[in-house]
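Asks: need a structure here:
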Amino acid sequence: MPTLLVWKGHRFLFYSKEIGEPPHVHVLKDAKQLKVWLRDLGVARNAGFAEHEVNAILKVVAQHRQSFEEAWDDYFGH
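Replies: Just a heads-up that it's a prediction; the model follows:
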């Protein structure tokens, strides 16, 4: 479960056994979780984040998308 970034208490990561899924990142804070597809920045799943939090997180993902995709490719060998 490589952590890619910690921002304002949010952990941006991907799970090591997610082979076969398109590149994405999970964002965890407290008991909340968000899953974001990296290619189009679409929200795959939201468990607990308010809309304004999702919007702020999506901005951070957009800023770091290239490095997140590179980390995904390095880890999964694409």
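
Asks: For the rest of this, base every contact and every neighbour count on C-alpha atoms.
Replies: Noted.

Asks: For the protein, just list every one of the strands.
Replies: Remark: strands assigned in the chain by DSSP state E are 3-7, 10-13, 24-29, 32-37, 43-47.

Asks: So which of these is the most surrounded?
Replies: When the strands of the chain are scored by mean count of other Cα atoms under 10 Å, the highest mean neighbour count falls to strand 24-29 (a mean of 22).

Asks: what angle do it and strand 32-37 make?
Replies: Orientation check (axes from the mean of the first three to the mean of the last three Cα atoms, to 10 degrees): strand 24-29 against strand 32-37 gives 160 degrees.

Asks: before we move on, the earlier item: adding distance to W72, write the strands of the chain out as CSV.
Replies: Putting the strands of the chain into CSV (distance: least, Cα to Cα, whole Å) gives the following:
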stretch, distance to W72
strand 3-7, 10
strand 10-13, 10
strand 24-29, 8
strand 32-37, 12
strand 43-47, 17
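
Asks: here's the other one to compare against:
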Amino acid sequence: MPVILRVKGYRFWFYEADLDEPPHVHIGREGKEAKCWLSPIKLARAGKFKSVQLREIERIIDDNLKFLLDAWTKEQSKRANG
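Replies: Below is the predicted model:
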């Protein structure tokens, strides 16, 4: 579960067991954890974040979407080749 991105105190990561699902990230901050689909960007689980935080998370994902999708693809290829 390596963290692939840190922005404004939020951590973004993938769970290896989830790589069979459509592309998504888990987001954590202050003991809270949310899940967001990447294509299209859509909240899967709010994880007790406030709506203002969820909007900020979605903006961060949108600003880093290519990086996150590339990281997802890279993790999947490691799994397939490893």
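
Asks: follow-up on the earlier one: quick one: closest of the strands of structure 1 to H78 of structure 1.
Replies: With distances scored as Cα to Cα, the stretch of those nearest to H78 of structure 1 is strand 24-29 (13.7 Å).

Asks: re the thing from before, of the strands of structure 1, which is nearest A71 of structure 1?
Replies: A71 of structure 1 lies closest, by Cα to Cα, to one member of the strands of structure 1: strand 3-7, at 7.8 Å.

Asks: Show me what the closest one is packed against.
Replies: Under the contact criterion of 3 or more Cα pairs under 8 Å, 6 or more residues apart in numbering; DSSP states H and E, strand 3-7 of structure 1 touches strand 10-13.

Asks: Give me the mean distance between the strand it packs on and structure 2.
Replies: Its aligned residues in structure 2 lie a mean 0.7 Å from strand 10-13 of structure 1 after superposition (mean Cα distance after the TM-score superposition for structure 1).

Asks: Show me the contact partners of that strand.
Replies: Here strand 10-13 of structure 1 makes contact (Cα atoms under 8 Å, 6 or more residues apart in numbering) with 1-6, 25-29.

Asks: what's around D20 of structure 2, how many residues?
Replies: Number of residues near D20 of structure 2 (other Cα atoms under 10 Å) recorded here: 8.

Asks: and if you look at S67 of structure 1?
Replies: Neighbours of S67 of structure 1 (other Cα under 10 Å): 12.

Asks: And it, how close does it get to D74 of structure 1?
Replies: Here the criterion is Cα to Cα, to the nearest Å. By it, S67 of structure 1 lies 10 Å from D74 of structure 1.
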